[in-house]
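1. Below are the sequence and a predicted model for it; my questions follow.
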Amino acid sequence: MAGVGRLSSKDAVLLLCDMQEKFRPNIFQFTNIVSNAARLLQASRVLGIPAILTEQYPKGLGPTVPELGAGDLKPHAKTSFTMMSEDVVGELQALGNPKQAILCGIEAHACIACTTFDLLEKGMEVHIVADAVSSRSQTDRLFALSRLRQSGAFLTTTEAVLLQLVQDSRHPNFKEIQALMMQPSPDTGLMAFFSAL
């Protein structure tokens, strides 16, 4: 059934956008956003989901923060607000053009938004992990999430993604995924989004 948004580990890619050192002091809920993204990256390794990492102008904004745990990934440097650089598009093609993107990182109203628009225009299904996405201001973050939902992206949470990817407690990797959910996701201020609807 088209448009339901059911995630599948067989046809997904995890996109990790610009979680860099210089953003640390200025991004709303930065520590919790990166913590949730790190769990998604761990799950992607367990489930065999490829991950792609970008860095916005790393010469000026520094490297990806170490707590993301992405040291094994080759970051794609960029200056544009979209992740869809020539290198990233080439990597997606090499992966067989996955149909679903799980998107996390910063900033919601800039690089996450531009990436989402590009992915949707390419016909990809976009799952924005709302508690793994942020901006400098909570206002920009919440309005961006609302805007992106209007454009056709699915909004979800870290734990929801983990559960949807395994689907069943009999999944061979369920115990490993369950271990990633032992601690509930921290509150990242999303209830304000729903009270505004």
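-> On my side now, so go ahead. Numbers count the residues shown, from 1 in each chain.
2. contacts and neighbour counts: CA atoms only from here.
-> OK.
3. Where do the helices of the chain begin and end?
-> In the chain, the segments counted as helices under DSSP state H are 30-47, 58-61, 86-94, 113-121, 138-151, 158-166, 174-180, 191-195.
4. ranking those helices by burial, who's on top?
-> helix 30-47 (a mean of 21; mean count of other C-alpha atoms under 10 Å).
5. One more to weigh against that first structure:
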Amino acid sequence: MSTETKRAILDPITPENAVLLIIDQQEGLFSRISQPERTRANLLALAHVSRMLGVPAVMTTVLSAGSNGPQLADLGEIFANQPIIDRTLIDAWKEPRVKEAIMETGRKKVIIAGTGFEVCAQIPALSSVAEGYDTYVVLDACGLFSPSPSIAAISRLSQAGVALVDTRPLVLAMMADNAHPRAREIYATLPAGLVRMDSASVS
């Protein structure tokens, strides 16, 4: 990993410099993953908080007319009336419509949540970081087709400079301040078992 890549990853991620890329979070694929309810809870929390903070989202499916099925209905409710880019290319980053949508946001930090992790998240994450983007893969919001993520995928992403993160620390890093006007709403959106804020926790 280059010094420049290390510096970019350490730069704070904010609602002003980030874009959320939701890749192939589809009903058919989701029905085959390990721990679907936990993954769904983290994914929807990530989507809800991104929406609350004003982080733009780009959403893709692959072969949605087939067994992969349509995008999760809950995501459609969060990002109402937003187009979904359906494609045939395995690497979502190589789809020109996806690249154009990302570039139009002007953001250089790309947050990826894809099902499944080893292909739908890993491959575009490697492509995006190779083109100079600061890329974050939200591991607990990516569907896994086995109980544990691939060590090979984690190693490859880490070597390439992709940041592997979980939902809670990522969204709280973007919120940045417990005095944020939507802090309570954001904490309440996090799945059960994650830190929640009450009046006693604010100094």
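-> Happy to help now that I have it. If you're wondering where the values come from, they're calculated on a predicted model, not measured in any experiment.
6. what TM-score do we get after superposing?
-> Here the superposed chains carry a TM-score of 0.85, computed using TM-score structural alignment, normalised by the length of the first structure; 184 aligned residues with a C-alpha RMSD of 1.9 Å.
7. about what we covered before: make a markdown table from the helices of the first structure and add distance to residue 75 of the first structure to it.
-> Compiled in a markdown table, the helices of the first structure are given as follows (distance: least, C-alpha to C-alpha, whole Å):
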| stretch | distance to residue 75 of the first structure |
| --- | --- |
| helix 30-47 | 14 |
| helix 58-61 | 10 |
| helix 86-94 | 10 |
| helix 113-121 | 16 |
| helix 138-151 | 24 |
| helix 158-166 | 22 |
| helix 174-180 | 24 |
| helix 191-195 | 31 |
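8. which one of those lies closest to residue 4 of the first structure?
-> helix 158-166 (12.4 Å; C-alpha to C-alpha).
9. and the closest one, how far from the second structure on average?
-> With mean C-alpha distance after the TM-score superposition for the first structure, helix 158-166 of the first structure departs from the second structure by a mean of 0.8 Å once superposed.
10. matching residues in the second structure for that helix?
-> Alignment of helix 158-166 of the first structure against the second structure: residues 167-175, by TM-score structural alignment.
11. Residue 177 of the first structure reaches residue 41, doesn't it?
-> No - contact between residue 177 of the first structure and residue 41 fails when scored by C-alpha atoms under 8 Å: they sit 11.3 Å apart.
12. coming back round to it: any idea which of the helices of the first structure gets closest to residue 16 of the first structure?
-> So among the helices of the first structure, helix 30-47 is nearest, using C-alpha to C-alpha, at 7.6 Å.
13. what range in the second structure matches the closest one?
-> Against the second structure, helix 30-47 of the first structure falls on residues 36-53 (TM-score structural alignment).
14. Please list all residues in contact with residue 166 of the second structure.
-> 138, 139, 140, 141 (C-alpha atoms under 8 Å, 6 or more residues apart in numbering).
15. and of the residues you listed, the nearest to residue 171 of the second structure?
-> Of those, the one sitting nearest to residue 171 of the second structure (C-alpha to C-alpha) turns out to be residue 138, at 10.3 Å.
16. mind checking what the closest one lines up with in the first structure?
-> By TM-score structural alignment, residue 138 of the second structure lines up with residue 129.
17. repeat for residue 119 of the second structure
-> By TM-score structural alignment, residue 119 of the second structure lines up with residue 110.
18. pretty sure its match contacts residue 83?
-> No - Residue 110 of the first structure lies out of contact with residue 83 (C-alpha under 8 Å); the separation is 10.5 Å.
19. Those two: which is more packed in?
-> Each of residue 110 of the first structure and residue 83 has its neighbours counted (other C-alpha atoms under 10 Å); residue 83 has more, 30 against 17.
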